[in-house]
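> Following is a predicted model, sequence given first.
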Amino acid sequence: MTEVLQGAAATRQALISTALKLFGEFGYNAVSTRQIADMANANIGSIAYHFGGKPGLMRACAKYVIAVMEQQFGHSALDPIPEDITRAEARKELLDSLPILITKITDRQDAEQISAFMMRHISQPGEAYDILYEEFLQPLQIRLSTLIGRATGRDPASEEVRVLTFTMMGQSTYLRQCKHTVKRSLGWEQLGPDEGKMLLKVLETNFNALIDAYSVD
């Protein structure tokens, strides 16, 4: 059951939701606090009250995105990999993560706004990027590199494994973030369960092939 916010909590969330949409669509510098407050039906002074100003609101948006992503991936998805994990177990855990990597950010109403915010700010160095990187992207990348390293028998911290990690992440990220292009190119009306199974099958084949190609004794 979705919690209904009231009073100051509702105002705070309305400001975050509005800023998330505007920052993602137009960028931080192109949006004024007046625009955010007006669209959120809030007093402009509430931005300073809740966040200390526009920079604080940007940080709150980044933290909100991370909280949503952790909710979908699960907090354990960012935890370190056990030292005693076997190659077979590492491969299985990597493949088991694929459905989460390519599906949308849950069925929440602000899924598109979260994706837009992520895409804009992970491509632009700044405070929001630093928060997204240090608290979500880097831990996720380290976890996936560790799994790939253990599955292939290579050093997870090596440059080769880290490059391979980004290559594998790129495949799933494109399918997730560019779903409209995928649907239009393939003539699909939706990305439903059947389409998802097809994409997963191809990704599993690709991931297995890459693991096999890079495996060492």
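Received, thanks. Residues are numbered from 1 along each chain as shown.

> drop to CA atoms for contacts and neighbour counts, all remaining ones
OK.

> Which of the residues in stretch 195-210 are classified as buried?
Judged by neighbour count (16 or more other Cα atoms under 10 Å), stretch 195-210 contains these buried residues: 199-200, 203-204, 207-208, 210.

> ok, so of the residues you listed, who is nearest Thr152?
Leu210 (9.1 Å; Cα to Cα).

> take the one below as the second:
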Amino acid sequence: MKNEEGKREKLIRAGIRLFATYGYDKVSIRQIAAEAGVNSSMISYYFNGKSGFYEAIIKEVLQNFDEFIGILETKDIDPREGFKLYVQAITKIHYKYPPEFVKLVYREMLNQSEAFNNLAVHKFKRNFSVLLKLIEKGKTMGIFRKELDNEKILLMFASVVNFYFLAKPLHSMIIRQDENFTAGYLEQVVKIFLHGIEVGGNEKA
């Protein structure tokens, strides 16, 4: 069973590298199998062809958000901790997949595939809704400033966190970075962000 899971994981990682580098149309099932070191029949067996395989990659990536969103939906946590959990979830995703993962994200942002539109947009809307409720909860508790727009708060935070990873291939050429640097940077982002949206000592909720 573990061997089968290992082959599936190899295919997913190989698919991310190839689709990110060459695009969906220019990648063949044979190339994917060769990159993963498995028989090409495995793609039909596991994913029912190339389109099913690409859809599986999108699903695989999106499933990484389920645990994080589930915690926000089912547990009574401090809204500030919710933002920290978001950062942890995004960080885990980018460390889990090959470096080419960023290119795949760019491709989908610029030219969305049918699989992305069918799967990701709905998932992101749900996640966005849960996070907006988290912000509203913070306002109700007197933690966050009530005059700030919830959608703008969330868009600002998500943009800053995600852009760090999306632009990393460029800025890492200028500033040396390892996992400790990334963790420190994101910790500072959260600290500055929360300082900006929290009710100050002299302000009334």
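Structure's in. What do you need? This structure is a prediction, so every number in the text was calculated from the model and none was measured.

> tm score of chain vs chain?
After superposition, the two chains reach a TM-score (TM-score structural alignment, normalised by the length of the second structure) of 0.73; 195 aligned residues with a Cα RMSD of 3.5 Å.

> before we move on, the earlier item: redo the buried residues of stretch 195-210 of the first structure as JSON lines? Include distance to Ile66 of the first structure and secondary structure.
Output for these, formatted as JSON lines (distance: Cα to Cα, whole Å; DSSP: H, G, I helix; E, B strand; the rest coil):
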{"residue": "Leu199", "distance to Ile66 of the first structure": "25", "secondary structure": "helix"}
{"residue": "Leu200", "distance to Ile66 of the first structure": "25", "secondary structure": "helix"}
{"residue": "Leu203", "distance to Ile66 of the first structure": "25", "secondary structure": "helix"}
{"residue": "Glu204", "distance to Ile66 of the first structure": "26", "secondary structure": "helix"}
{"residue": "Phe207", "distance to Ile66 of the first structure": "26", "secondary structure": "helix"}
{"residue": "Asn208", "distance to Ile66 of the first structure": "29", "secondary structure": "helix"}
{"residue": "Leu210", "distance to Ile66 of the first structure": "29", "secondary structure": "helix"}
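
> between the residues you listed, which is closest to Glu89 of the first structure?
Glu89 of the first structure lies nearest to Asn208 out of these, by Cα to Cα, at 13.2 Å.

> what residue of the second structure takes the place of the closest one?
Using TM-score structural alignment, the equivalent of Asn208 of the first structure in the second structure is His195.

> which one of the buried residues of stretch 195-210 of the first structure is nearest Arg91 of the first structure?
Asn208 (8.1 Å).

> if you skip the residues just before and after it, what's nearest to Thr152 of the first structure?
Ser215 (4.0 Å; Cα to Cα, 6 or more residues apart in numbering).

> ok, Asp130 of the first structure to Glu112 of the first structure distance?
Separation of Asp130 of the first structure from Glu112 of the first structure (Cα to Cα, to the nearest Å) stands at 21 Å.

> neighbour count winner among those two?
More neighbours surround Asp130 than the other of Asp130 of the first structure and Glu112, with 18 against 15 (other Cα atoms under 10 Å).

> How much space separates the more buried one from Gln124 of the first structure?
10 Å.

> Nearest the geometric middle of the first structure, what residue?
Compute the mean C-alpha point of the first structure, and by Cα atoms, centre = their mean the closest residue is Met69, 5.5 Å away.

> residues contacting that one?
Contacts for Met69 of the first structure (Cα atoms under 8 Å, 6 or more residues apart in numbering) come out as Ile105.

> which secondary structure element contains the counterpart of Tyr133 of the first structure in the second structure?
By TM-score structural alignment, Tyr133 of the first structure lines up with Val121 in the second structure. For Val121 of the second structure, the host element (DSSP states H and E) is helix 114-140.

> That helix - contacts with which helices or strands?
helix 50-63, helix 66-74, helix 79-96, helix 150-166 (3 or more Cα pairs under 8 Å, 6 or more residues apart in numbering; DSSP states H and E).

> Turn those helices into a markdown table, including mean neighbour count and distance to Ala36 of the second structure.
What follows is those, written out as a markdown table (neighbours: other Cα atoms under 10 Å; distance: least, Cα to Cα, whole Å):
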| stretch | mean neighbour count | distance to Ala36 of the second structure |
| --- | --- | --- |
| helix 50-63 | 16 | 13 |
| helix 66-74 | 14 | 27 |
| helix 79-96 | 16 | 16 |
| helix 150-166 | 15 | 25 |
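
> What I need now is the ones you listed written out in CSV, including distance to Asn39 of the second structure for each item.
CSV is the format used below for those (distance: least, Cα to Cα, whole Å):
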stretch, distance to Asn39 of the second structure
helix 50-63, 14
helix 66-74, 31
helix 79-96, 24
helix 150-166, 33
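
> among these, which is nearest Lys103 of the second structure?
Nearest of these (Cα to Cα): helix 150-166, 8.2 Å.

> In the first structure, which residues correspond to that closest one?
Against the first structure, helix 150-166 of the second structure falls on residues 161-177 (TM-score structural alignment).

> Report the mean distance between that stretch and its aligned residues in the second structure.
After superposition onto the second structure, the mean distance of stretch 161-177 of the first structure to its aligned counterpart is 1.5 Å, using mean Cα distance after the TM-score superposition for the first structure.

> And the contacts of that stretch?
98, 101-104, 115, 119, 141, 144-145, 148-149, 154-156, 182, 203, 207.

> next one: stretch 142-152 of the first structure
Against stretch 142-152 of the first structure from outside (Cα under 8 Å, 6+ apart): 77-81, 85-91, 93-94, 155-157, 161-162, 165, 211-212, 214-216.
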